[in-house]
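Engineer: got a predicted structure plus its sequence, pasted below:
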Amino acid sequence: MKALKQLAHFGWEQALSCLFPVVIFATLALTQIIPLPILPRYDWILIICILMQWWMVRSGLETRDELKVITLFHLIGLALEIFKVHMGSWSYPEEGYFKIFGVPLYSGFMYASVASFLCQAWRRLDVELVKWPPFLLVVPLATAIYLNFFTHHYWIDVRWWLAALVIIVFWQSWVTYEVNGTRYRMPIALSFVLIGFFIWVAENIATFFGAWQYPNQTNTWSLVHLGKVSSWLLLVIVSFLIVATLKRVKGKGSTG
């Protein structure tokens, strides 16, 4: 009974941490079902995302430091989107005034929402890091993972080599978190996999509601290839490493 109660509480805290992503998904669904006047759908999604971000900071759900990290993710994500759309990996077929090189500006918020989730969950679950690797290992690894999203179009795809490096670098690293006064721990590598999988589930929901479109979804929607989990896994690692570095710089981490 206690285990179920703890699991339910953990799930509730996770759900609260997903507030920003939930608003994005709800917006995608509602704007597809109910056409809004004056502006194209993509622009309404952008406006709602901006208002949601403003409200979260204004209400204290996010701090100004967290907003800086989330803004960084917005820019990182937007740069990746522009490149991937240019390479034909996916597309945004609908019209919109606020588009750069075929990419609507709201797309950056989908990446920012991942950072928002991490920041929220970190605070709600009182996350601490145990045996965190040195800064000189973490930063080059995160940089290499992000750059591989670009370079694999012109060179070999080294994602699996990078995944192996992640396992090696974080082999002794754990993340601890608190649920109802009881602390639990989990290997950091496992947390990466779990978050990456659930983002893949979210990606299927997003493409179903027309957030973006893969080439095989042009005529009709189909499930996103399971292989995309590896891409999201690596992106989650980049996200986690940036947020973790911020928390440690601010003195909120633990080396164990």
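Structural biologist: Received it, and whenever you're ready, just let me know what you need. Residues are numbered from 1 along each chain as shown.
Engineer: use CA for all of it now, contacts and neighbours both
Structural biologist: OK.
Engineer: what's stretch 71-81 in contact with?
Structural biologist: Counting contacts by C-alpha atoms under 8 Å, 6 or more residues apart in numbering, the residues outside stretch 71-81 that touch it are 103, 105, 107-112, 115, 149-150, 239.
Engineer: filter the residues you listed to the buried ones?
Structural biologist: Listed as buried from the contacts of stretch 71-81 are 103, 105, 107-112, 115, 149, 239; burial here means 16 or more other C-alpha atoms under 10 Å.
Engineer: ok, so of those, who is nearest I188?
Structural biologist: S239 (13.0 Å; C-alpha to C-alpha).
Engineer: so what touches the stretch of helix or strand that closest one belongs to?
Structural biologist: When secondary structure is defined using DSSP states H and E, the element that contains S239 is helix 228-249. In this structure, residues lying in contact with helix 228-249 by C-alpha under 8 Å, 6+ apart are 69, 73, 114-115, 118-119, 138-139, 142-143, 145-146, 159, 163, 192-193, 195-197, 199-200, 253-254.
Engineer: and here is the other one:
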Amino acid sequence: MTDESRERPEHPRADLTRVEAALDAWAHRHLSAESGARGARRAGVEFLVFILKQAWACVFGALMLAALVATALWYPDGAALSRNDALVLIAVAIQVLMVALRLESGRELWVIVLFHLVGTVMELFKTAAGSWEYGGAGVLAIGAVPLYTGFMYAAVGSYMVRVFKLFDLRFVRYPPLWLTAVIGAAIYANFFTHHFLPDARWVLLVAVVLVWGRCIMLFRNHRERPARSLPILLPFLGVAFFIWIAENIGTAAGAWIYPHQAGGWEMVSLSKMVSWFLLMIISVVLVTLVYRPRPPGEPAPTGAAEQH
């Protein structure tokens, strides 16, 4: 751990939304109250704060997953409004409420728009190539792709932006942004070109390990305690695993199916983790276009919570 990682910010961050500032203040009070505690009690409070911050970071994706499952279980057959169109309206309503209630900042909205565009283009190509398909009718779609699919990609971007802020992420030896952009673009291109050319995913995986392998991520659960550190490839892998779990829930709810699921639902192969890991790299590159990775010594903005 570097000396800079031991710096202790004493004030709430200026880039937090109101809910995030309230969560940060709550965590600060409870963790400070346990500063003299030892053993299981202190570890329990630390773990609770970590889980609550992660839960808030996942709020967009969790609401989308809940909508997928709820409409699969209870949406009436033969309704005038198709399930796909209902999901589009639900997704739009979630997004509007997040912005209107200032649960999401303007910068986060830019990230979500980027993810919408990148995800929708990929969906159009992949469905045309037969990689997966969406069932059901609906008019709120582009070709065979319901418009709610863009929000599923946006949920990943929303999570990553919130994690950046809630855990005050800093990075040691973060690779040059131009290099990460080149690798991200190559990964994105390979999702298309592997249908016609040799699949380069394993070469790209090696490139990711070489470029990000020395990078250390510093995260802070308590704003007045030293940051913890871990190799950045570990959280990349962890997030890819949880996306794979969400993918299994989404396919079980019939939101989309892969060819091997046409005769009935089967678990998505663990090999799909490679795709999600590479998608994580694209996600990281997109987020860093809006939220530049900060080194340990750079102070976070302080002051009132972000209002827009």
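Structural biologist: Here it is on my side, so go on. All of these numbers come straight from a predicted model, not from anything done at the bench.
Engineer: rewinding a little: quick check: the farthest pair among the buried ones among the contacts of stretch 71-81 of the first structure?
Structural biologist: For those, with distances taken as C-alpha to C-alpha, the pair at the greatest spread is V103 and S239 (21.2 Å).
Engineer: residues in the second structure matched by stretch 46-58 of the first structure, start to end?
Structural biologist: Per the alignment by TM-score structural alignment, stretch 46-58 of the first structure matches residues 88-100 in the second structure.
Engineer: ok, now stretch 145-158 of the first structure?
Structural biologist: Residues 187-200 of the second structure are where stretch 145-158 of the first structure lands, counting by TM-score structural alignment.
Engineer: what range does stretch 184-193 of the first structure cover in the second structure?
Structural biologist: Counting by TM-score structural alignment, stretch 184-193 of the first structure lines up with residues 228-237 of the second structure.
Engineer: ok, I70 of the first structure - contacts?
Structural biologist: Contacts for I70 of the first structure (C-alpha under 8 Å, 6+ apart) come out as 112-113, 115-116.
Engineer: 10 Å instead, please
Structural biologist: Each residue near I70 of the first structure by C-alpha atoms under 10 Å, 6 or more residues apart in numbering is listed here: 53, 62, 64, 76, 108-109, 111-119, 239, 243.
Engineer: among the residues you listed, which are located in strands?
Structural biologist: Counting by DSSP state E, no part of these is found in strands.
Engineer: just the strands in the stretch 201-308 of the second structure please.
Structural biologist: 216-219, 228-231 (DSSP state E, counting those that start in this stretch).
Engineer: and these, which is most packed in?
Structural biologist: Ranked by mean neighbour count, those are led by strand 216-219 with a mean of 22 (mean count of other C-alpha atoms under 10 Å).
Engineer: and the counterpart of P176 of the second structure in the first structure, how close does it get to F170 of the first structure?
Structural biologist: In the first structure, the position corresponding to P176 of the second structure is occupied by P134, as judged by TM-score structural alignment. Taking C-alpha to C-alpha, to the nearest Å as the criterion, P134 of the first structure is separated from F170 of the first structure by 10 Å.
Engineer: between those two, which one's more packed in?
Structural biologist: Looking at P134 of the first structure and F170 with other C-alpha atoms under 10 Å, you find the greater number of neighbours at F170, namely 16 against 10.
Engineer: what sits against the more buried one?
Structural biologist: Applying C-alpha under 10 Å, 6+ apart, one finds that F170 of the first structure lies in contact with 131-133, 138, 187-189.
Engineer: which position in the second structure aligns with it?
Structural biologist: Using TM-score structural alignment as the criterion, F170 of the first structure maps onto W212 of the second structure.
Engineer: ditto for S17 of the first structure
Structural biologist: So, by TM-score structural alignment, S17 of the first structure is matched to A57.
Engineer: now do its match against A155 of the second structure, distance only.
Structural biologist: Counting by C-alpha to C-alpha, the gap from A57 of the second structure to A155 of the second structure is 10 Å.
Engineer: same check, this time on K272 of the second structure
Structural biologist: On the measure of C-alpha to C-alpha, K272 of the second structure and A155 of the second structure end up 19 Å apart.
Engineer: more crowded one of the two?
Structural biologist: The residue with more neighbours, out of K272 of the second structure and A155, is A155; 22 against 13, by other C-alpha under 10 Å.
Engineer: so what's the corresponding residue of the first structure for that one up against?
Structural biologist: Under the alignment (TM-score structural alignment), A155 of the second structure maps onto S113 of the first structure. Listed by C-alpha under 10 Å, 6+ apart, the contact set of S113 of the first structure reads 17-24, 49, 53, 70, 73-74, 119.
Engineer: how close does the residue sitting nearest the centre point of the first structure sit to F20 of the first structure?
Structural biologist: The centroid of the first structure falls nearest to V114 when counting by C-alpha atoms, centre = their mean (2.7 Å). Taking C-alpha to C-alpha as the criterion, V114 of the first structure is separated from F20 of the first structure by 9 Å.
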